[in-house]
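1. fold the following for me, if possible:
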Amino acid sequence: MASDPLAGIPLLADRPVARGERWIFSAGFNVPRSLSGTARIDSEVADLARLSDAGARVCVLSHQGSHRDGTAEHLPHIAAYLSRVLARPVRYHPQNASDDATRTAARMRDGEIVLFGNTRLHAGEEAGSAELAGRFSLLGDLVAVGGFSKAHRAHASNTGLLDHLPGWAAGSLAAEVRFLAPWAAGPAAPPGGAAVLGGRKPEKTLVGLAGLAGRHDLLVPAGVVLNTVLRARGNDVGASDLGERPRECAEAARAVLAAPGRTRIHLPTTVLTAPADRIATVPATAVEIARGVPPGHAIVDFVVEPWALRLLARAPRALLAGTPSRYLAGHTTASDAVLRSLSAVPPGSALLLGGDTTAELTWTGPASTGGGSALQFLVEGTSSVLEALRSSTAGSRTGSRSPRPRRNDA
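-> Here you go, the predicted model:
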């Protein structure tokens, strides 16, 4: 990868901010109402304060949950939290693409911050709708892109906004890129790396498993990645979770299993299963995977083979992306074993990736709240948002409009 992963990307830190400028801040506040783990919010606070203190009018767009599975909800809890940590009112406006939202943005006062509604309440957000991105762009004239956890997403409020307005990388995005740069694959990366890929998002298979195979000495599929690999190998996985895009993930898993190379892929001989509808209430049962998972049961955990734990503990560089087991449901065997091995690597040589991973597991070493975005950056040395920002070049991108004249408060 390039020596400077931020080369050609305009940085918000380098741009003077003028009173009355109308900014859209594209954030990644994917945090539940319980506010368990606020790192994704806290990372944006300094830039929001700087814009507001300079007299800019800041419209914040963020997502939470997903429209696809009905988990997207409104964000007043985020506005309340921002009001506390910024020590100034942050108003919540539940709409973001309506005429009323546009009028609300136009009436904002200098220094005001308004959090608009959850972008994922629209089906077009995750589909990257150009029309929806155009509606979002009416909220301001300039874009600050934060939320590294969504940097791999070509969504309407992410890369889509940059088709309409000039953009700058917020401090949180730039800081994560600089932090992860030494871990990225490339000539400078040491050989002998290891990775544990868990959780349930498809990028753990499509980007992580497919991209790291052949580059690392050891890959340990876990979570939905493990279920997918086992099924691709021909094992009966019963009612185990196969996540989103199961067919595409299965094809990627089969390709990895068939490819020659130095990478050893750990596949357990023993998995732990529970009834699929009672994984948090019924103790897990050990099953030899060669016999198959019983009907109606799901893999919730597994036993990591001793040879893999030894390789993991000796790896010069190790990644854990996604919780290995159904940890919050009480199934901790694989997760605990992996964490013990990672604690044996040299200080600073093990890295945890993903908001759920860092929230669920006890870990004091290096970590990134980006899961899929971090994997994409580590594999490719870039991400969807970074490429869109390079093309934006702070205003020269085709289709961007000049800032509108400042409106009076009336």
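2. could you use CA atoms for every contact and neighbour count after this?
-> OK.
3. what's the distance between the residue nearest the centre of the chain and Val229?
-> Centroid-nearest residue in the chain, with CA atoms, centre = their mean: Ser149, separated by 3.2 Å. From Ser149 over to Val229 the distance is 25 Å, taken as CA to CA, to the nearest Å.
4. same check on Gly214?
-> Distance, Gly214 to Val229, using CA to CA: 16 Å.
5. on that earlier part again, over to the residue nearest to the centre of the chain. Which of the three states is it?
-> Local secondary structure at Ser149 is given as helix here, using DSSP: H, G, I helix; E, B strand; the rest coil.
6. second input sequence below; structure requested for side-by-side comparison:
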Amino acid sequence: MTFRTLDDAKDLAGKTALVRVDFNVPMEGGKVTEDTRLRVALPTIQKLRDAGARVALLAHFDRPKGQRVATMSLKPVVEPLETLLGAPVRFADDCVGDVARTAVADLDAGGVILLENVRFHAGEEKNDSAFAAQLAELGDVYVNDAFSAAHRAHASTEGLARLLPAYAGESMRRELEALDAALGNPQKPVIGIVGGSKVSTKLDLLQNLVGKLDKLAIGGGMANTFLYAQGVDIGGSLAEKDMADTARAIMETAKAKGCELLLPVDVVVAVEVKPGAATRTVKAGEALSADDKILDAGPETVARLTAAMDGSKTLIWNGPLGVFEVPPFDAATVAAAKHAAELAKSGKLVAVAGGGDTVAALHHAGTADDMTFVSTAGGAFLEWMEGKALPGVEALQA
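-> All right, here's what the predicted structure looks like:
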């Protein structure tokens, strides 16, 4: 897919850029408690300022469902954004109408304004054409820098892009380039890691990936379901036994398409999930008691996975290999993450990861900064991996 970026935008001086950002940040007591999403937007904002454009930021916060909810105002974002940007940021009490028009018109070249929560208007989530037209009145060009919201066909993510010259912002560009390098046009061989608790929530993902990857490692509770489907004793482990037929079908599809599935060959079991719990490592297939729970992949499984990484050029990762939040059941995830990070740092592997649990696991392992790219986009990242079209991205195609 080719898409328009800010490098394709000409003569921005004096023009107003409507920039869709993701400022749905953690807040507590009216204060921003984690500013990663603000930092991510800075390169786009600064690039537009340097080009002499006025920058009007569009964003949502929480789920006000078309109502004006005081506790869901974006106003608390202004002060931390000013600090990060090192420049004044104005605030408008609405994102459309006279209030917004007057505030945007009052900006100097290079000025920045944050408009109030677009979801205060019901037309946003309905992708209402009239609401999109009201937004479009405020600007000359549209920039989408919120990949995390690109899977939603909303007025500020898709409708507006159809009304103004539309471009991908710097964060969006990096995300799309990384995902293209991981799944679109990857260096082969390609290995995937998919973990997490349930096969049912990642069915589309698995079915898409087995047709695109050379190897696919399955971990977490999902692996228990696949082991169960093969007749392996999983004791009292978390598994979706009603998904056994589906798991077998996925294994058959993988075999037919030449994708090697890597399931655990040994596992770490314990009677309870608590920090420092007594554990033992057993071969997959050994008899387990009804109290035994498989909570992590074993060292042989990790060794096989890291060897598969060594033989690959590209890795795409979504989901942990065990209950990483509760040591010692983080061992497999941490070991795999550290190995992937080393390969990525040395230029031997393009390693792209994403999804909430995955990002948390990589931070836990201390490897997030060493991967080629880590997406914080959550649902949009997952839908991209599932092979689904993202409305906000489709609207940016050149």
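7. ok, back up a step: who touches the residue nearest to the centre of structure 1 in this structure?
-> Counting by CA atoms under 8 Å, 6 or more residues apart in numbering, Ser149 of structure 1 makes contact with Gly28, Gly354, Gly355, Thr369, Gly370, Gly371, Gly372, Ser373, Ala374.
8. quick one: the first one from Leu138 of structure 1, how far?
-> In this case it means Gly28 of structure 1. Between Gly28 of structure 1 and Leu138 of structure 1 the computed distance is 20 Å (CA to CA).
9. repeat for the fourth one
-> Taking CA to CA as the criterion, Thr369 of structure 1 is separated from Leu138 of structure 1 by 30 Å.
10. same thing with Pro182 of structure 1?
-> Between Pro182 of structure 1 and Leu138 of structure 1 the distance, using CA to CA, works out to 38 Å.
11. give me the more crowded residue out of those two.
-> Per other CA atoms under 10 Å, whichever of Pro182 of structure 1 and Leu138 has more neighbours is Leu138, with 21 against 13.
12. without its sequence neighbours, what residue ends up closest to the counterpart of that one in structure 2?
-> Taking TM-score structural alignment as the criterion, the aligned counterpart of Leu138 of structure 1 in structure 2 is Gln134. Residue nearest to Gln134 of structure 2 in three dimensions, not counting chain neighbours: Val96, with 5.9 Å by CA to CA, 6 or more residues apart in numbering.
13. what do you get for Arg178 of structure 1?
-> Leaving out its chain neighbours, Arg178 of structure 1 is closest to Pro5 (CA to CA, 6+ apart), at 7.4 Å.
14. give the contact list for that neighbour.
-> Residues in contact with Pro5 of structure 1 (CA under 8 Å, 6+ apart) are Val177, Arg178, Ala181, Gly381, Thr382.
15. aligned to the third one, what sits in structure 2?
-> Translated: Ala181 of structure 1. Checking TM-score structural alignment: Ala181 of structure 1 goes with Asp180.
16. what are the ranges of the helices in the stretch 1-150 of structure 2?
-> Using DSSP state H, counting those that start in this stretch, the helices of the stretch 1-150 of structure 2 run over residues 36-50, 78-85, 97-105, 122-125, 129-136.
17. export the ones you listed to a markdown table and tack on distance to His154 of structure 2?
-> Formatted as a markdown table, the entries for the helices of the stretch 1-150 of structure 2 read as follows, by distance: least, CA to CA, whole Å:
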| stretch | distance to His154 of structure 2 |
| --- | --- |
| helix 36-50 | 20 |
| helix 78-85 | 24 |
| helix 97-105 | 19 |
| helix 122-125 | 5 |
| helix 129-136 | 9 |
